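Participant: Build the 3D model from these lines:
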Amino acid sequence: MVSLLLSSMADNVSPSKQFYWLVSVFSGIIMCTIVYKLTGIISVLCFKGYRKLSNEKKLEWNNRGFSTFHAFIASTASLYLLLLSDLFSEDYHDELIINRTSSLSETVLGISIGYFLSDLAMILWLYPALGGLEYVLHHGLSMFSIFLALVSGKAQIYILMVLFTEITTPFVNLRWYLDVAGLKSSNIYICNGVALFLGWLFNAYLIERTLTCLHVSEFEMTGDLFYVVSFSSSFSCYPTLLTSDQIHHGKRNLPLGLLQLACGAPYVGNYECVLVLEDCQRFD
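Facilitator: Below you'll find the predicted structure:
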């Protein structure tokens, strides 16, 4: 299917459009490189403990710097495109929502591909210091689904919904920074855990599920294999692997219904589920 898509792209997409996509991807790579270096420079000047870290920890520290930066860009742009712009408004366009695209949405997708390529390159180069096989699989599926949406101009709304979940990444990274800095018992660590839970619940359930329900009829009407592959591969990066027993265990101070509501959202990253529920245990 990918070969057919590429041949169709070569026939139907102008060279200028293909060049624009490449520029977006390389912009994402350059962005990650610059932020990676700036993170190291700023950390040396502002955080005394940075110099005492091992080389491996410094690499991950800087890596999480451009991860956080991409998260801000991707989530902010996705929020604008999904809720604030007229791109997916039913009142401004006659075509199906899953067929809509814009220069901004293509730029966001291209930059995200550049980010995932950069992060994956570091993961493979330093394997398994920055993550194991699950990270390689996650990044591979993410790039595949984003690539399909970009070159075909289809189902970009669903990819943007997934990219909006990056809004919780800064909290995940801040959690790691505080842990490395020896502040795991501090109030800011607890507040960050609460913020992670609330942000995760908001984007995973309220935004993604609501928008999916609004447009699922259009998804079913197409009957196109592409939509199935793109939609399922993108959201398969966020499986829910926690059982009801895991949700209930050690969470007596939080309503079970609220936790089940959150963990029942089908597009939530398993890693973030573990972090959120681990933070919940701290209140017991």
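
Participant: For the rest of this, base every contact and every neighbour count on C-alpha atoms.
Facilitator: Noted.

Participant: Next, Pro128: secondary structure please.
Facilitator: coil (DSSP: H, G, I helix; E, B strand; the rest coil).

Participant: Distance-wise, check it relative to Glu134.
Facilitator: Relative to Glu134, Pro128 is positioned 11 Å away (CA to CA, to the nearest Å).

Participant: isn't Leu79 right up against Leu163?
Facilitator: No. Here Leu79 does not reach Leu163: they are 9.2 Å apart, not a contact under CA atoms under 8 Å.

Participant: ok, and the closest non-adjacent residue to the residue nearest in space to the middle of the chain?
Facilitator: Taking CA atoms, centre = their mean as the criterion, Glu166 is the residue nearest the geometric centre of the chain, at 3.8 Å. With sequence-adjacent residues excluded and distances taken as CA to CA, 6 or more residues apart in numbering, Glu166 is closest to Ala71, at 4.9 Å.

Participant: I'd like the structure of this one too, to check against the first:
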Amino acid sequence: MLDPFFAPVALLEGLVRPLCDSLHLYSLPLHIHEILSAFAVYHVIFEYVAPPLSSWLLPQSYTKLSWESKLRWNMHCVSLVQSVSICVLALWVMYADQERKTMNLEERMWGYTGAAGMVQALATGYFLFDLSVMIRYLEVFGVGMLTHASSCLLTYTLGFRPVFNYYGCVFMLYELSTPFLNFHWFFDKLGMTGTKAQLYNGIALISVFFSCRLVWGAYSSFNIYRDVYNALYLSSDTKFDSRPELMIYGQDRSLPAWLVVLYLGGHVTLQVLNVFWLGKMIAAIKRRFSPKAKIDKKEK
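Facilitator: Coordinates of the predicted model:
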């Protein structure tokens, strides 16, 4: 399926092509305009849309927040827009991209479709923006968030080799739980801690988080582990009837050890963290509805 976004800017594509080719990121020039567009949109929301809009809609809440809480509020606004939009796009591509649906092992490893590349590019643009904010306000968000932004940006950028293009949409569905997490944070800042709205949102948060990050995440991780194993140990004995149009950018059909360790190690780490975060979320929601709890509604 072709990229449904507007066509690449020839001048920009030609400008980055030599560097991208030298880094073995062969499909990145086709999506550099989407990466930069996403970065610009999220920057505008963070700097110029979220602050005045929040002040206008919620003058009694937003304007009384501390400087640090306003920064976090603005980031949650960006995160809300990003998580909803990227999940809608990922689900649409998974449904509509017939070429992606019928990929064989070789194509899932090194194949490429423009629509899946678009989802990957928009995610990369967000993580580039996220990294810039984490660096700029390191004292607010901390080293942990900086590390998260860096690792996500690196992982999605390396996907432009292309490698695991098929799985870009799959793992973007982790973000299905993010809107509920954002609303949970907003409820605290709006003085709605312990309300029925926060309770219902908390139930939805835990349910969706468990379903998309633990169940779907474990299933999808198993699939990518299996594909990597088969590509490393079985594909040499198999002849694939791969479609040339899907493999045109798969010039570097290899799985170097560092790439396997980076991807698979990252998935194992993330799954462990997901279990840890789920426990933390359950504990946090319990505290908010405990009759003995005294929670500061303005906590960070």
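
Participant: Overlay the chains and give the TM-score.
Facilitator: Once superposed, the chains reach a TM-score of 0.76 (TM-score structural alignment, normalised by the length of structure 1), with 248 aligned residues with a CA RMSD of 2.8 Å.

Participant: if we can go back for a sec, show me the residues around the counterpart of the residue nearest to Glu166 of structure 1 in structure 2 that make contact.
Facilitator: Under the alignment (TM-score structural alignment), Ala71 of structure 1 maps onto Ser83 of structure 2. Contacts for Ser83 of structure 2 (CA atoms under 8 Å, 6 or more residues apart in numbering) come out as 175-176, 178-179.

Participant: mind checking which helix or strand Ser83 of structure 2 is in?
Facilitator: Element membership for Ser83 of structure 2, per DSSP states H and E: helix 67-96.

Participant: Check the mean deviation of that helix from structure 1.
Facilitator: On superposition with structure 1, the mean distance recorded for helix 67-96 of structure 2 (mean CA distance after the TM-score superposition for structure 1) is 1.9 Å.

Participant: Skip ahead from that helix and say which helix or strand is next.
Facilitator: Using DSSP H and E, the helix or strand that follows helix 67-96 of structure 2 in sequence is helix 98-101.

Participant: Run through who's touching that following helix.
Facilitator: By CA under 8 Å, 6+ apart, helix 98-101 of structure 2 touches 1, 94-95, 113, 116, 166.

Participant: Just the buried residues of those residues.
Facilitator: Listed as buried from those are 1, 94, 113, 116, 166; burial here means 16 or more other CA atoms under 10 Å.

Participant: How many residues are close by the closest residue in space to the last one that isn't next to it in sequence?
Facilitator: Closest residue in space to Tyr166 of structure 2, ignoring its immediate chain neighbours: Arg108 at 5.2 Å, by CA to CA, 6+ apart. Counted by other CA atoms under 10 Å, the residues lying close to Arg108 of structure 2 total 22.

Participant: Ok, Val35 of structure 1 next?
Facilitator: Val35 of structure 1 has 20 nearby residues by other CA under 10 Å.

Participant: And it, what's its match in structure 2?
Facilitator: For Val35 of structure 1, the residue aligned by TM-score structural alignment is Ile45.

Participant: again, but for Arg209 of structure 1
Facilitator: If you follow Arg209 of structure 1 across to structure 2 using TM-score structural alignment, you land on Ala218.

Participant: Check Phe88 of structure 1 too.
Facilitator: Aligned partner of Phe88 of structure 1 by TM-score structural alignment: Arg100.

Participant: how near is its match to Trp92 of structure 2?
Facilitator: 12 Å.

Participant: What residues of stretch 267-285 of structure 2 count as buried?
Facilitator: 267, 271, 274, 278, 281, 285.
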